[in-house]
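> give me a 3D structure for the following:
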Amino acid sequence: MATPEFVLSLRERIGHDPLPLVGVTAVVFRDEKVLLGKRADNGVWEAVSGIVEPGEEPADAAVRECLEEAGVVVKATRLALVEQIPRITYANGDQVDYLGLVFRCEWVSGDPHPADGELTEVGFYGLGEMTDVAHEHVRKIALSMAEDDPATFRGGR
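Below you'll find the model as predicted:
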């Protein structure tokens, strides 16, 4: 997966220190199916996700990622989940603290295909076909199913 230029620029200044980033996941529904892709870097099946660019609206980032990674046009319709993801340390030593935002999205147009190399397979799958989906993405999909529920979040002490 290509690291965004703004992250590379920041890494030149801060090295491997923890970097706070906003990540988005787009849970895209088409009829009774959900858009899933198999990641090129680790082979995991999950919903489309990516990093919010500086100054970008998070819902717009979710829409952009769907077009870039899966070749489909979608509309973000609801914020489903807000969560702080536990710190990730990548193989090169870079540390990232992601604030994760999950959006329920509706398919508008386009046939899914691996558009930019970040996914090796992508398509719409029925809920019963999600046997190989990463556990945390099954939760994200479940929380995104309702069209009008309020967003779920952790914390609130």
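> can we go C-alpha only for contacts and neighbour counts from here?
Noted.
> spatially central residue in this structure, please.
What sits nearest the mean C-alpha location of the chain, by C-alpha atoms, centre = their mean, is Ser49, with 1.8 Å.
> which SSE is it in?
Using DSSP states H and E, Ser49 sits in strand 48-51.
> please provide the structure for the following sequence as well, for comparison with the first:
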Amino acid sequence: MATPDFVLSLREKIGTDPLWLSGVTAVVLRDGVDGPETLLVRRADNGRLTPVTGIIDPGEEPAIAAEREVLEEADVVAVAAALVWVHALRPTTYANGDQAQYLDLVFRCRYVSGEPRPADGENSEAFWRPVSRLDDVDEEMRARIVTAAGGSDVARFER
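Presented below is the predicted three-dimensional model:
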């Protein structure tokens, strides 16, 4: 995944020390023949199937970040409809030694237009999948999709 310039600038100052970042998960949904469908991408870096995810740029509104990431990564236009889950992810250490932890904001997004494709090189595939068929999506990402597809406009908070 491409590292945002602001993160690279911070890394010049702090090296590989832990960095707290805000991210978004955009669960894009549309009506399908077999019920609701969600937009999935296969990440080029690790092969995982996920909804579109990304880092919020400094000063960027989180809902705008979700919409931007969907367009950049999958060439799909979507509108953030509801914030459905706010949670801190576990700390992670990347192959280069950089440490980070993310506050993840999960948005349910409404599909507007576009045919999914891996648009920016971060993903090797982009496609629609029925929400009922997520067996090959890991538990963490499946929970984000199921929470968004649940339809509640009240955000879930971890305690």
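> TM value for the aligned chains?
Taking TM-score structural alignment, normalised by the length of the first structure as the basis, the two superposed chains have a TM-score of 0.96; 155 aligned residues with a C-alpha RMSD of 0.9 Å.
> hang on, the earlier thing: Provide the aligned range in the second structure for the strand holding Ser49 of the first structure.
Alignment of strand 48-51 of the first structure against the second structure: residues 52-55, by TM-score structural alignment.
> mean shift between that stretch and the first structure?
After superposition onto the first structure, stretch 52-55 of the second structure sits on average 0.3 Å from its aligned residues (mean C-alpha distance after the TM-score superposition for the first structure).
> how far does that stretch sit from its chain's centre?
4 Å (C-alpha atoms, centre = their mean, to the nearest Å).
> what residue of the second structure matches up with Trp107 of the first structure?
Trp107 of the first structure maps onto Tyr111 in the second structure, by TM-score structural alignment.
> can you pull the contacts of that match?
Contacts for Tyr111 of the second structure (C-alpha atoms under 8 Å, 6 or more residues apart in numbering) come out as Val28, Leu29, Arg30, Val76, Val77, Ala78, Val79.
> which SSE is it in?
Going by DSSP H and E, Tyr111 of the second structure is in strand 99-113.
> that strand against the first structure, how far on average?
For strand 99-113 of the second structure, the mean deviation from the first structure after alignment is 0.5 Å (mean C-alpha distance after the TM-score superposition for the first structure).
> so which bits of that strand are buried?
In terms of neighbour count (16 or more other C-alpha atoms under 10 Å), strand 99-113 of the second structure has its buried residues at 99-111.
> in CSV, list the residues you listed along with distance to Ala2 of the second structure.
Formatted as CSV, the buried residues of strand 99-113 of the second structure follow (distance: C-alpha to C-alpha, whole Å):
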residue, distance to Ala2 of the second structure
Gln99, 16
Ala100, 15
Gln101, 17
Tyr102, 16
Leu103, 19
Asp104, 18
Leu105, 20
Val106, 20
Phe107, 22
Arg108, 24
Cys109, 23
Arg110, 25
Tyr111, 25
